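[1] Sequence plus predicted model, see below.
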Amino acid sequence: MAPHRMATPESNDGDVIQYNNISRPLTSGIYAPTPCFFLDNEELDLAAISHHAVTLARAGLAGIATQGSNGEAVHLTPAERILVTKTTRTALDAAGFSSLPIIVGCGAQSTRETIALCKDAAIARGDYVLILPPSYFNFGLRYPLESLITFFRDVADASPLPVLIYNFPAAAAGIDLSSDTLLHLAKHPNIVGTKLTDGNLGRMNRVIAGTSLLLQQQKQQQQSHPYITLAGSADFLLPSLHLGAEGGLVGLANILPKTCVALQHAWENGNTKQARFLAGVLSRADEIVQKGGIVGTKAVMQEKMGYGGFCRRPLPRLGEGIAELDLRTWMDGIQEGWSVEQSL
């Protein structure tokens, strides 16, 4: 895929910050939406953030996403969000992974704040932004479709970084962007992909086929720009790859990164039997992790990887509505996947 040009953003105090004007390309592969780690006093644990990013890079991931749901972006101040992404970039560069792209979650409830977060992401040395539709007023007011289209267009016009659209109805008050809407927005030169966590493989099929056709038409007009479609859950990674998705941006890759990568490699190499086996392993593990949410994900990471800790309050810690039985259920459910991970 061809790289994208970046505008030169302004810092919050009005100073112009200079950046490399070519972003790192998004390639086929597995991406992980990383958790944000905290010390006992709930301050950022920058050492754990750095360590985890490098661990994922060494496992063969194609890129990392900060400030997603797993990253507890809603629990962070704007300055903390910048620091998390900066820390991730610095750690990757120092470990020899300077070409690995960082996608930054920048969804907010107003167009104005979303654009501001996109500019902050550029200051933090992110490469792409991932945007959920605004949803706070959806049930009371119901956004007209044209308002949502205008939202994404306005953000893409103003963002110094290329935009990926995130369709996840469960995290957006039920807002579910249709394939027609996504293909309409895909024509924008600064909208370069989608993460689909809706589980609708029919929609994914239409988006992949439609953006492929759109790319052919743009090439004929010499106006082409790349477009990437990513599965939003390891649970349906294999069928997504079969439909033509370039990979997945999946939470389970924080715990089983090598297994996720191995599945994609097996599928790409035509090893159908191995791909199906790994897909089953990931699907069973993903069900457990999804039930536990970010609290369960961090608990599993702490138990299996030696770091992970807890979430910022009001999310509970072990013993605060989370019993040892819950933890053991999560551990038992992840054990098959963990055994496979250790074998790779």
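    In hand now; what should we look at? Numbers count the residues shown, from 1 in each chain.

[2] drop to CA atoms for contacts and neighbour counts, all remaining ones
    OK.

[3] Could you list every helix and strand that the lengthiest helix in the chain packs against?
    Criterion DSSP state H: the longest helix present in the chain is helix 272-305. Under the contact criterion of 3 or more Cα pairs under 8 Å, 6 or more residues apart in numbering; DSSP states H and E, helix 272-305 touches helix 237-243, helix 257-268, helix 324-343.

[4] Next, the angle from the second one to helix 324-343.
    So that's helix 257-268. 50 degrees (axes from the mean of the first three to the mean of the last three Cα atoms, to 10 degrees).

[5] Could I get the buried residue list for helix 257-268?
    Going by neighbour count (16 or more other Cα atoms under 10 Å), the buried part of helix 257-268 is 257-264, 266-267.

[6] Then the first one?
    Applying a neighbour-count criterion of 16+ other Cα under 10 Å, the buried positions in helix 237-243 are 237-238, 240-241.

[7] then this one, side by side with the first:
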Amino acid sequence: MKSVKEKLNGVISPIVTPFVDQEVGYKMLEENILKMNKTKLKGYMPLGSNGEFKSLTDEEAIKVVEVVIKNRSKDKTLIVGAGRESAKATIEFIKKINDVGEIDFASVLTPNYFPSKMNDEALIKFYTTVADNSPVPIMIYNIPKSANGVMISPKAISELSLHENIVGIKDSSKEDIANYVNAVPADSNFYVLSGSITKFLDGLKKGSIGGVLSMANYLPDLCCEIQELYNQGNYIEAEKLSSRLCKLNSKISGAGGVVAVKTAMNLLGYKGMEPRIPLLPLKDKEIEEIKMALQEEGFIE
């Protein structure tokens, strides 16, 4: 049986939810998973930001999880987004997705509807309550830009990392990732993952063990190669590849978010399809700019 570290050590793809005429394209999701099974990815994370989880009904979300469970290779780690605004609702949703089939971890976004009240005390109470009652280990999802500015502090992480059912954090904040790594006691079974390609290599240098990277939806093996090169001690090549992908990312996800990620997927043989309203499709000019960026890097002709 794999350890927590073995399950999280690598690149996780935050799976997108394809929509066609505003309905979930479950068959297209299945095709994406089957194709990604052949890559070096460590695993998948459906129902995150890239999965537009806030735009799904609970019924749709559960069916998305069913499709991923049914089609993923057994060696791929599965983290499922499960954050809700209350501890009670979060616990209930984790139990629902756990009833669908085997998942490894539940990713729990910081609650953020009452941002001024989300201090260390409140967040520690929230995550402790969820972890005490969750049937699967949980990971903390720290993304202030999408969570009303709420950011969990390294000080709170130092306490939460001691809980046996809290195993990691996906950090998509602007905080120095070293502050989270250094907050974790040496004997803790708790690990830090980078939440973007821009923090990925820096995170590895500072002690993180992997990343949940939107770019892994359309260039999965190259994202994995950064970590491979770093682990081999080939730091110059790792820096070169990281710089190349970060530059490309600034023209795709950095410029257009989830919708741009879906566009890049569509251009590179995956089924990103369209976003769900209120997100709008890119304009023709914006699609052309992404196409040109991929052409410049030799990814499409």
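    Looks like it came in fine. Only a predicted model underlies this, so the values are computations on that prediction, with no experimental measurement involved.

[8] thinking again about what came up before, is it possible to get TSV of the buried residues of helix 237-243 of the first structure that adds distance to residue 181 of the first structure?
    Output for the buried residues of helix 237-243 of the first structure, formatted as TSV (distance: Cα to Cα, whole Å):
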residue	distance to residue 181 of the first structure
237	23
238	25
240	20
241	22
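
[9] Of the residues you listed, which is the nearest to residue 182 of the first structure?
    Using Cα to Cα, the shortest approach to residue 182 of the first structure within the buried residues of helix 237-243 of the first structure belongs to residue 240, at 16.8 Å.

[10] Now do the same for the closest one: its match in the second structure.
    Correspondence of residue 240 of the first structure to the second structure, assessed by TM-score structural alignment: residue 203.

[11] got a list of what the equivalent of residue 142 of the first structure over in the second structure touches?
    Aligning on TM-score structural alignment places residue 142 of the first structure opposite residue 117 in the second structure. Counting by Cα atoms under 8 Å, 6 or more residues apart in numbering, residue 117 of the second structure touches no other residue.

[12] Output the residue interval of the first structure matched by stretch 89-100 of the second structure.
    On the first structure, the counterpart of stretch 89-100 of the second structure by TM-score structural alignment is residues 113-124.

[13] what do you get for stretch 149-158 of the second structure?
    Counting by TM-score structural alignment, stretch 149-158 of the second structure falls onto residues 174-183 of the first structure.

[14] how far does the longest helix of the first structure sit from the chain's center?
    16 Å (Cα atoms, centre = their mean, to the nearest Å).

[15] List the buried residues for it?
    275-276, 278-290, 292, 294-301.

[16] same check, this time on stretch 97-108 of the first structure
    Within stretch 97-108 of the first structure, the residues that count as buried by 16+ other Cα under 10 Å are 97, 100-108.

[17] Which single one of those is nearest to residue 61 of the first structure?
    residue 100 (8.5 Å).

[18] residue contacts, the closest one?
    Residue 100 of the first structure neighbours (Cα under 8 Å, 6+ apart): 24, 57, 62-64, 92.

[19] Please pick the buried ones from those.
    Neighbour counting by 16+ other Cα under 10 Å classes 24, 57, 62-64, 92 among the contacts of residue 100 of the first structure as buried.

[20] Next, give me the two most distant ones among those.
    Counting by Cα to Cα, the most remote pair of those is 24 and 57, 14.6 Å apart.

[21] hang on, the earlier thing: with distance to residue 313 of the first structure as added columns, please give the helices and strands packed on helix 272-305 of the first structure in CSV.
    Below are these laid out as CSV (distance: least, Cα to Cα, whole Å):
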stretch, distance to residue 313 of the first structure
helix 237-243, 32
helix 257-268, 27
helix 324-343, 19
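
[22] out of those helices, which comes closest to residue 180 of the first structure?
    helix 237-243 (17.6 Å).

[23] tell me what that closest one is packed against?
    Using 3+ Cα pairs under 8 Å, 6+ apart: helix 237-243 of the first structure touches helix 201-220, strand 247-249, helix 257-268, helix 272-305.

[24] Repeat the analysis, applying 10 Å as the threshold.
    helix 201-220, strand 228-231, strand 247-249, helix 257-268, helix 272-305 (3 or more Cα pairs under 10 Å, 6 or more residues apart in numbering; DSSP states H and E).

[25] any chance of those in CSV, with distance to residue 69 of the first structure too?
    CSV is the format used below for these (distance: least, Cα to Cα, whole Å):
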stretch, distance to residue 69 of the first structure
helix 201-220, 21
strand 228-231, 15
strand 247-249, 12
helix 257-268, 18
helix 272-305, 8
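
[26] Residue 340 of the first structure: which of these is closest?
    Comparing these against residue 340 of the first structure with Cα to Cα, the closest turns out to be helix 257-268 (7.0 Å).

[27] Kindly calculate the angle that the closest one makes with helix 272-305.
    Helix 257-268 of the first structure and helix 272-305 are oriented at 170 degrees to each other (the same axes, to 10 degrees).

[28] Helix 257-268 of the first structure against the second structure, how far on average?
    On superposition with the second structure, the mean distance recorded for helix 257-268 of the first structure (mean Cα distance after the TM-score superposition for the first structure) is 0.6 Å.

[29] re earlier: assess the claim that the match of residue 240 of the first structure and residue 177 are in contact.
    Yes - taking Cα atoms under 10 Å as the definition, residue 203 of the second structure is a contact partner of residue 177 at 6.1 Å.

[30] Could you tell me which residues touch both of those two?
    Counting by Cα atoms under 10 Å, 6 or more residues apart in numbering, the contacts common to residue 203 of the second structure and residue 177 are 171, 192-194.

[31] Scan these and report the most crowded one.
    Most neighbours among those, by other Cα atoms under 10 Å: residue 193, with 31 neighbours.

[32] OK, contacts around the equivalent of that residue over in the first structure?
    Aligning on TM-score structural alignment places residue 193 of the second structure opposite residue 230 in the first structure. Residue 230 of the first structure sits next to 28-31, 164, 166, 193-197, 204, 208, 237, 240-241, 244-250 when contact means Cα under 10 Å, 6+ apart.
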